[in-house]
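Undergrad: Take a look and give me a structure for this.
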Amino acid sequence: MAKKKLVITHELGQPLIEAIKSTVPSWEVIVSKDPTIWKKHLSDAEVIAGWKKEMLTYCFTENSKLKWLQTWSAGVNKIPLEEMKNRNMLVTSANGVHAYPISETIFALMLGLTRQIHHYVRNQQEKKWHHANLKLEIHEKTIGIIGVGAIGKETAKIAKAFGMKVLGVRNSGQKTEYVDHMYTPNELNNMLPQCDYVVVTLPLTKETEGMFGKEQFSHMKNSAFFINIGRGDIVVENELIAALRNDEIAGAGLDVFQKEPLESTSPLWAMENVIVTPHTSGSTEHYDERVIHDIFIPNLLNYMNDEELTINVVDYDKGY
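TA: The predicted model follows:
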C-alpha cells in the first residue's frame, strides 16, 4: 500500500522537519521550495502546506488526493476557495502568526509619522539639520482598529501602554479586552471622526473590498493618520491619494497596495506625509516555527486521529 503524502513548499530547519515527521511517521514527507521537486508529488499529496499558484494545474484533477491545505499566509484571497469548497477540501490559514510583528510595524508607522522620523531619515541622507515642525505625540490619543482579530487585539493591548482610547470594528460588534468601544462595520463612519489614528487589519473579502474610499476619508479628522497593513484592495488607492493631497488626512503608513510591487509611477513614493513599506509587516524570525508548532502540528494530530481541525479553519462563506 502506497504511503500517504505530505508536501511542504517552504524550506524548513531540520528540527521542524523532524517534528513533522514524528507526527506522521508512516507518511512520506516532501519539504522543498524548489518547484521541480514538489510539483511531481502534488497529484497524490493528501496534505499540502504552502499554496503556490502553479498548483492549480495539479490539485484539481479528477485523481487528486488533496484533502487539506495549510496556507503560509493569513490572507486566503489568492486561493481558489470556491473550487476547494466544491471539493470539500479543508483550508487552514496562518492567522495569528503575525500578531507580534505586524503590531510592531503598526506602531513603527504610527510613531514614525507622529514623531517625523520619516522626515529625519530623508534629512540625514541630505545631511540636513531641520526641526521638521515636530510637535505631535501619541500618548492619550484615540486609535480606531478596523478588524479586531489576533493582530487587532495585540495592537489594542500595546495602545493601552500609551494611554490611548481604543475603538474597534468587528462583524459581531462583540466586546473584547483592551477595546473601549466596539462598532460593527455599518457603524464605521460614526467611529472615524473620533480617531487620531485609523488602522486597517482586515482580510480581503467581497465585503471589505473598496471599504475605504472618498466617503470614509471625508469622515476622518484632517489631523488623523491612516495605517493599512491588511490588503491593498480594501482601499480605493486613487481616493486615498486625493485625500492625502488635499490634506483631508494628515498622512498614511502603507504596507499593502492595490498593485504590488507598487509601481514606480505611483505618487505615494514621493509624498512627504506617507511611509511606504513593501508588504513586509508580517516578516519575523519566528514565522516558520509559529506556523508549524502553533497551527500545523496541532491540526495534524487531530487529522491523524480523524478529529475536526480546530485552529484557523477557513469559513468559505466568510472568505477567511
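Undergrad: C-alpha from now on. contacts and neighbour counts both.
TA: Fine.
Undergrad: Next secondary structure after the helix or strand encompassing Gly152?
TA: Assigned by DSSP states H and E, Gly152 belongs to helix 150-161. The element immediately downstream of helix 150-161 (helix or strand, assigned by DSSP H and E) is strand 165-169.
Undergrad: What is the helix holding Gly152 packed up against?
TA: For helix 150-161, the packing partners by 3 or more Cα pairs under 8 Å, 6 or more residues apart in numbering; DSSP states H and E come out as helix 99-114, strand 142-146, strand 165-169.
Undergrad: mind giving me JSON lines with the ones you listed and columns for distance to Glu260?
TA: Listed next are those as JSON lines, based on distance: least, Cα to Cα, whole Å:
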{"stretch": "helix 99-114", "distance to Glu260": "18"}
{"stretch": "strand 142-146", "distance to Glu260": "22"}
{"stretch": "strand 165-169", "distance to Glu260": "27"}
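Undergrad: another one to check against the first:
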Amino acid sequence: MKFTMHPGPWPDVIDEVVAAGHTYVTDPAEAKFLIYNGGRAEGGADGLPSPLPESIGFIQYPFAGVDHLIDSGLIKPGVRWANAGGVYGRPVAEIALSLLLSQLHQVKAAAMAGSFRDRGELDARQGWLFHDTTVALIGAGGIGRELIKLLEPFGVHVIAVNRSGREVPGADETYPMDRAGHVWSRADHFVLTAPLTEDTRGMVDAGVLAKMKPDTVLVNVGRGQLVVTDDLVTALQNGTIAGAAMDVVDPEPLPDGHPLWQLPNATILPHIAATGRIARLLVAPQIIENAAAFERGERMPTEVDAEAGY
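TA: Here you go, the predicted model:
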C-alpha cells in the first residue's frame, strides 16, 4: 500500500515500512494510510492535513496515549485510527522501576541535601523492595507486563489491576478496576500505567491517597491526569504518603517553581519514557502489523476505540 508521514518524515521508520513492501509517497492524496506524528490540531505545519484525503483508509499514531486527540476532536467518527499501544512497554517499565527505586532510596533528597550531614535522616526514610513488599500495578497492560518481568528478581508480591480483571501473566493476583478499591490500602507501592478515560481521570485523589500506607511510594508513568496534583502535593507535604515519582504530570509541562520540583519526596521526569527518539527505534513493526490487518479487512491490533478512550 502507499503511505505517507505527516507533518515530518522519520526516515528510519519510513525505510522499515518500505522494506515490508509498502510504498512511500509525499502527497497525502495518493496514500492509503498516513502515519501522523503531529499535534492535536488540523491544518498548519504541525497538524493533520485538512481536509483529509478520501484515499486515507487509516491513520497511524506512533504513540500510545490518544486521549488528547479524542478530546480535541482530531479523532473523529468515520476515520479509523491506530495507536502504538504496547510498543513502549519495556522502556516505560524501565523508567517506572528506576523511579520507584530512586524514590525509595532517597536519591532526590540526597542530591538536594548536598551534604553527608543528612545521611542518618535519609537512611531513616529509605525503603527497599523486599520479599514481603506488595506492588500494585494499576492498568496492567503492556507496560505492566514488562514491569512484572523487571520486578521478578526482587521477589515482590504483585497485584495487577486492569479493566477486565483478566489474569495477567506473572502477577500474583488480578482484579478488575471496578472491584479493586481494597487494593489502595493493601499494597505498599503503586505504579500507574492506566490510559486516561472518564473512569480513570482523577482516580488518585485525596480520598484514595488517604487510604494508602504512610510509607507508600506512588509512581505514575501512565497519564498525568490520573492523579489530582493539588491533592498529591498536600499528601506529600503532610506525610500522608512517603513519596511520589512521576514521568507524567498534570499540568504538563509542569511549570517552573511548582512545589513538586522542590519537594524532596517527589521525583519528576519531563515525560521522557516514550519520546520521538524511542518511537523511531520501535514503532515500525507495529505500523506494519496494523497495515497488514487493514489490508486483510480485519480490525487492526492497536485500533483506537474512541468511546473507550484508547
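Undergrad: sorry, back to before: and of the helices and strands packed on helix 150-161 of structure 1, who's closest to Gly213 of structure 1?
TA: With respect to Gly213 of structure 1, and counting by Cα to Cα, the nearest of those is strand 142-146 at 14.2 Å.
Undergrad: In structure 2, what stretch matches that closest one?
TA: In the comparison with structure 2, strand 142-146 of structure 1 aligns to the range 134-138 (TM-score structural alignment).
Undergrad: Identify the residue nearest the geometric centre of structure 1.
TA: With the centre of structure 1 defined as its mean C-alpha position, the nearest residue by Cα atoms, centre = their mean is Gly230, 5.0 Å away.
Undergrad: Now do the same contact list for the residue in structure 2 that that one lines up against.
TA: Following TM-score structural alignment, the counterpart assigned to Gly230 of structure 1 within structure 2 is Gly222. Residues in contact with Gly222 of structure 2, defined by Cα atoms under 8 Å, 6 or more residues apart in numbering, are Leu192, Thr193, Ala194, Pro195, Leu196, Val248.
Undergrad: Surely the fourth one is in contact with Arg223?
TA: Spelled out, it's Pro195 of structure 2. Yes. Pro195 of structure 2 sits in contact with Arg223 when judged by Cα atoms under 8 Å, with a separation of 6.5 Å.
Undergrad: Now the terminal residues of stretch 124-134 of structure 2, how far apart.
TA: Taking Cα to Cα, to the nearest Å, the span from the opening residue of stretch 124-134 of structure 2 to its closing residue is 20 Å.
Undergrad: what separates stretch 268-287 of structure 1 from the chain centre, distance-wise?
TA: Taking Cα atoms, centre = their mean, to the nearest Å, one finds the center of stretch 268-287 of structure 1 at 12 Å from the center of the full chain.
Undergrad: Run through who's touching it.
TA: Counting by Cα under 8 Å, 6+ apart, the neighbours of stretch 268-287 of structure 1 from elsewhere in the structure are 97-99, 101-102, 105-106, 109, 113, 118-119, 229, 241, 244, 250-256, 261-262.
Undergrad: Pull out the buried residues from the residues you listed.
TA: Of all the contacts of stretch 268-287 of structure 1 considered here, the ones buried according to neighbour count by 16 or more other Cα atoms under 10 Å are 97-99, 101-102, 105-106, 109, 113, 118-119, 229, 241, 244, 250-256, 262.
Undergrad: Could I get the full set of helices for structure 1?
TA: 14-23, 35-38, 56-59, 81-86, 99-114, 117-125, 150-161, 188-191, 214-219, 237-245, 287-290, 297-304 (DSSP state H).
Undergrad: Just send those helices back as a markdown table, with distance to Met182 of structure 1 too.
TA: Formatted as a markdown table, the entries for the helices of structure 1 read as follows, by distance: least, Cα to Cα, whole Å:
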| stretch | distance to Met182 of structure 1 |
| --- | --- |
| helix 14-23 | 39 |
| helix 35-38 | 45 |
| helix 56-59 | 40 |
| helix 81-86 | 30 |
| helix 99-114 | 19 |
| helix 117-125 | 31 |
| helix 150-161 | 12 |
| helix 188-191 | 9 |
| helix 214-219 | 18 |
| helix 237-245 | 25 |
| helix 287-290 | 29 |
| helix 297-304 | 31 |
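Undergrad: so which of the ones you listed comes closest to Ile8 of structure 1?
TA: Between Ile8 of structure 1 and the helices of structure 1, the shortest gap by Cα to Cα is with helix 35-38, which sits at 7.9 Å.
Undergrad: So what does Asn265 of structure 2 match up with in structure 1?
TA: Looks like Asn265 of structure 2 aligns to Asn273 there (TM-score structural alignment).
Undergrad: circling back to that earlier point, overlap in contacts, Pro195 and Arg223 of structure 2.
TA: Gly65.
Undergrad: Ok, which of the helices of structure 1 comes nearest Val313 of structure 1?
TA: helix 297-304 (9.5 Å).
Undergrad: and the closest one, which residues are buried?
TA: The neighbour-count criterion (16+ other Cα under 10 Å) identifies Ile297, Asn299, Leu300, Leu301 as the buried residues of helix 297-304 of structure 1.
Undergrad: ok, so what distance separates the aligned residue in structure 1 for Ala187 of structure 2 from Lys85 of structure 1?
TA: In structure 1, the residue matched to Ala187 of structure 2 (TM-score structural alignment) is Cys195. When distance is defined by Cα to Cα, Cys195 of structure 1 is 39 Å away from Lys85 of structure 1.
Undergrad: Neighbour count: those two, which is higher?
TA: With neighbours defined as other Cα atoms under 10 Å, Cys195 of structure 1 and Lys85 compare such that Cys195 has more, 23 against 14.
Undergrad: if I read this right, the more buried one contacts Ile145, doesn't it?
TA: No. Counting by Cα under 8 Å, Ile145 is not a contact partner of Cys195 of structure 1; they are 9.4 Å apart.
Undergrad: Let me have the buried residues of helix 297-304 of structure 1 in CSV, adding distance to Val314 of structure 1 as columns.
TA: What follows is the buried residues of helix 297-304 of structure 1, written out as CSV (distance: Cα to Cα, whole Å):
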residue, distance to Val314 of structure 1
Ile297, 17
Asn299, 13
Leu300, 15
Leu301, 18
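Undergrad: ok, so of those, who is nearest Val169 of structure 1?
TA: Distance ranking of the buried residues of helix 297-304 of structure 1 against Val169 of structure 1, using Cα to Cα, places Asn299 first at 29.1 Å.
Undergrad: ok, and what's touching stretch 38-58 of structure 1?
TA: 4-10, 30-32, 59, 61, 63-72, 79.
Undergrad: Let's see that with 7 Å instead.
TA: The set of residues external to stretch 38-58 of structure 1 that reach it, using Cα atoms under 7 Å, 6 or more residues apart in numbering, is 4-10, 30, 32, 59, 64-72.
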